[in-house]
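1. Sequence and predicted structure are below.
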Amino acid sequence: MLTDLRTDHLPAVPAGAVVVVGSGAAGIALATALAGAGRDVVLLESGGDVADPTAVDRGAALNGGTADALPYEGLDVGRARVLGGTTQLWHGQCMRLHPVDLAERSWVPRSGWPLTPQDLDPWYAAAERFLDVSGRGYGEDRWADFPRLAPVPWDGSRLRHDFTEYMRRPYLGTEHRDALAASPHVRVVVEATATRVLLDDAGRAAGVEVALPGGGRAELRAAEVVLAAGTLENARLLQLSDPAGVGLGDGREHTGRYLQDHPIIRTGEVLAPDFRVLQDRYVVLRKDGRRLFPKVRLAPEAQEREQLLDATAVFVHEHDHPGLRAAHELGRAVRARRLPAGALRTAATAATALGPVAHAAYRRAAHGLPLGARPSHVWLQLWVEQAPDPARRVVLDRDRLDPHGQPRARVTWTCDDEELRTTRTMSRWVAEDLERLGVGRVRPLPAQTDDDAWRRTVTDAAHPAGTTRMATTARDGVVGTDLQVHGVPGLSVVGGSVFPTSGYANPTLTVVALALRLAARLLPGA
């Protein structure tokens, strides 16, 4: 059943149903798992139906806020209010967090998950099945899929290889809409913006308040509520539910704090006598219908030895030929099953590069290799972990209201000396190895040598995490290892917001793993 509140009334909540706020990766995975085991779910989505081509643009009016330190793209362009959530924007890269990311590290304050890799492994495997990821690993051994490519032999005491694997069908709203709408155990409600969590007199969850598109409010009563609305919105909803604007539960003072993202910085241009050495290896590769992206990572022992954060380096190959860029745009549109505006003009531009495109098609079909044309530039670009810092946070901005009259989010996001030192150290090591191996040399950009240039240039990856962090007790976090809010029975939170630390891995696979783990707890008899 799918209800649009612009034209229909809120559906009745079945006895014993779970109300899930948010229909992104976490919400869809959770609803699918619960419904598959026979538990009723009401899945609330603030935005519209993914089948409505205007939904994403309409939902954007509810996003936004103020960034009062560094600019923060995660507030706007990194979020989508629509059935499927931000998965309707992403490319589908998946990777597990590394054991070092979960460990308590003496050189990273407030690090350490209250879950072990062994706790997460079965749920990672379940998430890989749900997302149709091969589950064949993300490390050096994936080079075996490409026997024609000898990996670059980095100094293994400092640098290693990792791979991310792309989902074949990454747009979860598009992929799961019809099944969710047809399920006898799921009631999908779109255009339904949750405005606060309702509590009973005993302080346990009692449902949610929903803003109606035509104005006014309605209440959905339920004894089990899950916030799965994304890192920024999960924190904001807890704050909106507290008249003091702090949060709910025994660990409320942590709500909105410890905001992390993945700072991205270009530190140099790679000048290589043979461009194919890097271009053949460090762009998206294809094998058996799957897409893999090789990357360079910091070795865990190097992180400990030099007291660095986790980080990865990629080589960004830039092509100036407009036909090649147009062909790439069309390829993405085909995978997304939607044509871009001006598709005919884009196709005509792509036709100007028929020779290179045909050559690339042969390389991909025959060997899984990338485009063979010489790039105009190859940039060394780093993604780095952030240490949890309570000063980086999300709060309510009572001076700026959204269309429902609710305070928008105000974000304080900064990048500190440890991120800067990590990116510079890794950049130097990559440059030294490229020169030692005769692959090329790196011409440093100003960000590699000038602190002000680094801070002007760094951006976020729109991978927010940490604002309702998981901890064994309320002294250190908002939710427990079972993802229930400390001191509020019946209220759980799932998503990147519960990550104590976030490594550098794309977060969605871990988000889905945690959602499936939560579903197992919420099943009758669990």
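-> Nice, I can see it.

2. contacts, neighbours, all on C-alpha from now
-> Will do.

3. So which residues make contact with stretch 288-303?
-> 100, 156-168, 281-286, 308-314, 426 (C-alpha atoms under 8 Å, 6 or more residues apart in numbering).

4. try it again with 7 Å
-> Contacts to stretch 288-303, defined as C-alpha atoms under 7 Å, 6 or more residues apart in numbering, come from residues 100, 157-166, 168, 281-286, 309-314.

5. now stretch 365-383
-> Residues from elsewhere that reach stretch 365-383, judged by C-alpha under 7 Å, 6+ apart: 262-270, 275, 280, 283-287, 311-320, 356, 360, 363-364, 423, 504.

6. Just to be sure, which of these are found in strands?
-> Among these, the ones falling in strands (DSSP state E) are 264-270, 285-287, 311-318.

7. Any of those buried? List them.
-> Using 16 or more other C-alpha atoms under 10 Å as the burial test, these include 264-270, 285-286, 311-317 as buried.

8. tell me which of those is nearest to residue 29?
-> The shortest approach to residue 29 among those belongs to residue 286, at 26.6 Å (C-alpha to C-alpha).

9. Not counting its neighbours along the chain, what's nearest that closest one?
-> Spatially, and ignoring its direct neighbours in sequence, residue 286 is nearest to residue 368 (4.4 Å; C-alpha to C-alpha, 6 or more residues apart in numbering).

10. burial count for that neighbour?
-> A total of 24 residues lie near residue 368 under the criterion other C-alpha atoms under 10 Å.

11. for residue 494, same thing?
-> Per other C-alpha under 10 Å, the neighbour tally for residue 494 reads 32.

12. and it, what does it touch?
-> Going by C-alpha under 7 Å, 6+ apart, residue 494 touches 26, 227, 228, 483, 514, 515.

13. a markdown table for those, including secondary structure and distance to residue 330?
-> Putting those into a markdown table (DSSP: H, G, I helix; E, B strand; the rest coil; distance: C-alpha to C-alpha, whole Å) gives the following:
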| residue | secondary structure | distance to residue 330 |
| --- | --- | --- |
| 26 | helix | 29 |
| 227 | strand | 36 |
| 228 | coil | 32 |
| 483 | coil | 41 |
| 514 | helix | 34 |
| 515 | helix | 33 |
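
14. Among the residues you listed, which one sits closest to residue 248?
-> Ranked by distance to residue 248 (C-alpha to C-alpha), the contacts of residue 494 are led by residue 227 at 12.4 Å.

15. Looks like the closest one contacts residue 23 (just checking).
-> No: counting by C-alpha atoms under 7 Å, residue 227 stays clear of residue 23, with 10.0 Å between them.

16. And those two? Which one has more around it.
-> More crowded of residue 227 and residue 23, by other C-alpha under 10 Å: residue 23, with 31 against 25.

17. I'd like the distance between the more buried one and residue 360.
-> Taking C-alpha to C-alpha, to the nearest Å as the criterion, residue 23 is separated from residue 360 by 37 Å.

18. before we go on, here's another structure to hold up against the first:
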Amino acid sequence: MLIEGTESLFDKTWNVCVIGAGPVGITAALELASNGQHVLLLESGVMEPDPSIQELSDATLVNRCSHADLSIAVQRSFGGTSNLWGAACIPLDPIDFESRPTVTGATWPISYDDFACYLPDACEYAQCGMPQFQASIDGMPKGSSEFRSDGLVRYSQKPNFGRAYEEAIRSSAMIDVRLGVTVTEPHFSESGIVEALTVVDRSGNRGLVRAQVFLVACGGVETARLLLSGQISAPLRFGGDDGPLGRGYMGHLSGQLAEIEMFNASFDKGMDFFRPEGGAYARRRLVASRDIQLEESLTNIAFWPVTPEFGDPAHRDAILSLAYLVLTYPPLGRLVVSEAIRQFNVGNREIARLPHVVNLIRGFPSAVCFLPPFLYRRLVAQPRLPGLHLRNPGRRYALHYNAEHLPNPNSRIQLDSRRDPTGCHRAAINLQFSRSDAEPVVRAHSMLADWLSKNRLGNLIWRCPKEQQVDYVLEHARDGVHQIGTARMAATPQDGVVDENCCAFGSRNLYVAGSAVFPTSGHANPTLSAIALAVRTSRHIASRLSKLPRVASAKAKCMLVGIGVTEATFKFEHLLGC
């Protein structure tokens, strides 16, 4: 069932209440239902974006230069940020789960194998093809101890989870979705069990939602914001102001410090979009190996070639100018790429269209030939082409990087004094990047340049002098789309917010799903890994709940049919052995 509003919402107790209907929340709901659990899925938004609902995500940005505006970083609607993302699916690496000298203050309490066994399920939910993330290029060095050219990104064939799973959810007898319902406050018992949630709908109706288990899956910022609201009545919950909640907020460092000139035609072709076994599009990345990361104290990083900067008309390319002109008109640009990617390519410069129009006129025949097949492959064909990459005879491209952001306790989310229309405190976001983040990025580029030269594959052309490179990386460091680490997983409550099963410390019926639980960021886009962990957590919850009916207790039976908050909490604590 999928309806809007709070009608009959307060009349029963669900097995599991999932907060947030983005890709992680939808995955969790489907997985829980397939394991026999009745699920309530709450979504603040409705089927289509609504500015009045979206405004609830507005936050105070301490540094607007480092963090994307929340209007393009998140979306409150059914499907969540899957309405915005670029559909890139790539998992965390084994080294991300290791203890490393370069990464301090955060350690995964699970192994890579504990995580990776759920990747086949995650790929199925994401519809990105086979769970295979390496594919070599003919003629490239094999077994290199420095860099690999076979790191594979797969792209979701149906990236909008709302559209992909709407029918399955509507027809499910195990899933009840409520749209336009915003969670404003969790209510905890003295022992830490979540008794209920206060929710409000678009008409202002408020009430308490009850469930045996609550799973928060509403993004890194909103997850921290909701849990922080639980500290208002109990300042020491989750370690208090000095505790881990909201701290260590990470994204990724990304940008273009150099251009790459490729000497090898196979190398050039091998870095383009292609369709491997499994049907979905994929693309390779150059990845720093585990050996070189450990030997040279590098953070995790990946590189790939991209077209020259669209906005600079000096490229004199009609197709690039056409792409830029499309992106400068938001309604057209949003049909082709996400708003975050559109803004990245348009940039902050003053839009000057005339030089691009001149380029387009000069190369009009080539642009006319290019546009229809590209639009068909991008907007109509299934699977759709994930993006635009134009190879050129000179084999020269901008070299994009995506690099690990180190956990920093001063990079954090707190509650602001301002309140949203529901009365909740807004988030105050202070996303910080430091020289410790940028210096390994510069060193990795230098080592990549040496590797390319040694193997006669190409060379790098730097965008600034060596002494300015760290500052250049920091100047371009900006995220807020990949919201990582705000409720991180750890072995102890001193080091994290949730345990190895993503259950909140001190609250045995409160779980967290999503990249908020990642202790480290790696270089990978976080969505696929977040989905894999959501499958893992959902199965843990389902297994735990499946044991409850075996408890022969009149009190337990009362709890299962829904009773008053305090009494229900007592029964659930009894069943869990609290």
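-> Structure's in. What do you need? Remember, it's a predicted structure, so these values are computed and weren't measured experimentally.

19. Report the TM-score for the pair.
-> Here the TM-score for the pair of chains, by TM-score structural alignment, normalised by the length of the first structure, is 0.85; 499 aligned residues with a C-alpha RMSD of 3.4 Å.

20. Does the nearest residue to residue 335 of the first structure once chain neighbours are set aside fall in a helix, a strand, or a coil region?
-> In space, not counting the residues next to it along the chain, residue 335 of the first structure is nearest to residue 169; the distance is 7.7 Å by C-alpha to C-alpha, 6+ apart. Each residue gets one of three states, and residue 169 of the first structure gets coil by DSSP: H, G, I helix; E, B strand; the rest coil.

21. count of neighbours near the residue mapped onto residue 169 of the first structure from the second structure?
-> Structural alignment places residue 169 of the first structure opposite residue 158 in the second structure (criterion: TM-score structural alignment). Residue 158 of the second structure has 20 neighbouring residues, counting by other C-alpha under 10 Å.

22. Need the buried ones from the contacts of stretch 288-303 of the first structure selected in ChimeraX.
-> Buried residues within these, by 16+ other C-alpha under 10 Å, are selected in ChimeraX with:
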select :100,158,159,160,161,162,163,164,165,166,168,281,282,283,284,285,286,309,310,311,312,313,314
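
23. can you give me the helices for the stretch 201-350 of the first structure?
-> For the stretch 201-350 of the first structure, applying DSSP state H, counting those that start in this stretch gives helices covering 231-240, 276-279, 300-306, 322-336, 343-351.

24. With mean neighbour count as new columns, can the ones you listed be given to me in a markdown table?
-> Converted to a markdown table, those look like this (neighbours: other C-alpha atoms under 10 Å):
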| stretch | mean neighbour count |
| --- | --- |
| helix 231-240 | 26 |
| helix 276-279 | 18 |
| helix 300-306 | 16 |
| helix 322-336 | 17 |
| helix 343-351 | 16 |
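
25. Which of those sits closest to residue 74 of the first structure?
-> Proximity to residue 74 of the first structure, assessed across these by C-alpha to C-alpha, is greatest for helix 231-240 (8.6 Å).

26. Mean per-residue distance, the closest one versus the second structure.
-> Once the two models are superposed, helix 231-240 of the first structure sits on average 0.7 Å from its counterpart in the second structure (mean C-alpha distance after the TM-score superposition for the first structure).

27. against the second structure, where does that helix fall?
-> Matched against the second structure by TM-score structural alignment, helix 231-240 of the first structure falls on residues 220-229.

28. Would you map the helices across the stretch 351-500 of the second structure?
-> Using DSSP H, counting those that start in this stretch, the helices assigned to the stretch 351-500 of the second structure run over residues 354-362, 364-375, 435-454, 469-475.

29. before we move on, back to that, excluding its own residues, what touches the match of helix 231-240 of the first structure? List them.
-> Defining contact as C-alpha under 7 Å, 6+ apart, one finds that stretch 220-229 of the second structure is touched by 185, 216-217, 245-246, 413, 415, 427, 483-484, 486-487, 515-516.

30. Go through those and say which is closest to residue 116 of the second structure.
-> residue 515 (15.2 Å).

31. Could you work out the end-to-end span of stretch 394-408 of the first structure for me?
-> Between the opening and closing residues of stretch 394-408 of the first structure lies a distance of 10 Å (C-alpha to C-alpha).

32. That stretch: which residues count as buried?
-> By neighbour count with 16+ other C-alpha under 10 Å, stretch 394-408 of the first structure contains the buried residues 394, 395, 396, 397, 406, 407, 408.

33. Could you give the separation of stretch 294-308 of the first structure from the chain centroid?
-> Taking C-alpha atoms, centre = their mean, to the nearest Å, the mean C-alpha location of stretch 294-308 of the first structure is offset from the chain mean by 22 Å.

34. so stretch 421-433 of the first structure corresponds to what in the second structure?
-> Residue correspondence for stretch 421-433 of the first structure in the second structure, counting by TM-score structural alignment: residues 439-451.

35. Measure the mean distance from that stretch to the first structure post-superposition.
-> Comparison of stretch 439-451 of the second structure with the first structure after fitting gives an average deviation of 1.7 Å (mean C-alpha distance after the TM-score superposition for the first structure).

36. Contacts for that stretch next, please.
-> Outside of stretch 439-451 of the second structure, the residues that reach it under the criterion C-alpha under 7 Å, 6+ apart are 298, 299, 403, 459, 460, 469, 470.

37. Stretch 58-72 of the second structure now?
-> Surrounding stretch 58-72 of the second structure, the residues in contact under the criterion C-alpha under 7 Å, 6+ apart are 54, 57, 339-340, 426-431, 477-481.

38. so who does residue 484 of the second structure touch?
-> With contacts taken as C-alpha under 7 Å, 6+ apart, residue 484 of the second structure has the following neighbours: 220, 249, 250, 251, 515, 516, 518, 521.

39. Which of the residues you listed has the largest number of neighbours?
-> Note: the member of the contacts of residue 484 of the second structure with the most neighbours is residue 249, at 35 neighbours, neighbours being other C-alpha under 10 Å.

40. Show me what that residue aligns to in the first structure.
-> Applying TM-score structural alignment, one finds that residue 249 of the second structure aligns to residue 259 in the first structure.

41. Relative to residue 462 of the first structure, how far out is its match?
-> Counting by C-alpha to C-alpha, the separation of residue 259 of the first structure from residue 462 of the first structure is 12 Å.

42. Same check on residue 27 of the first structure?
-> Applying C-alpha to C-alpha, one obtains 19 Å for the distance of residue 27 of the first structure from residue 462 of the first structure.

43. The two: which has the busier surroundings?
-> Neighbour tally, residue 27 of the first structure and residue 462, criterion other C-alpha under 10 Å: the higher count belongs to residue 27, 31 against 18.
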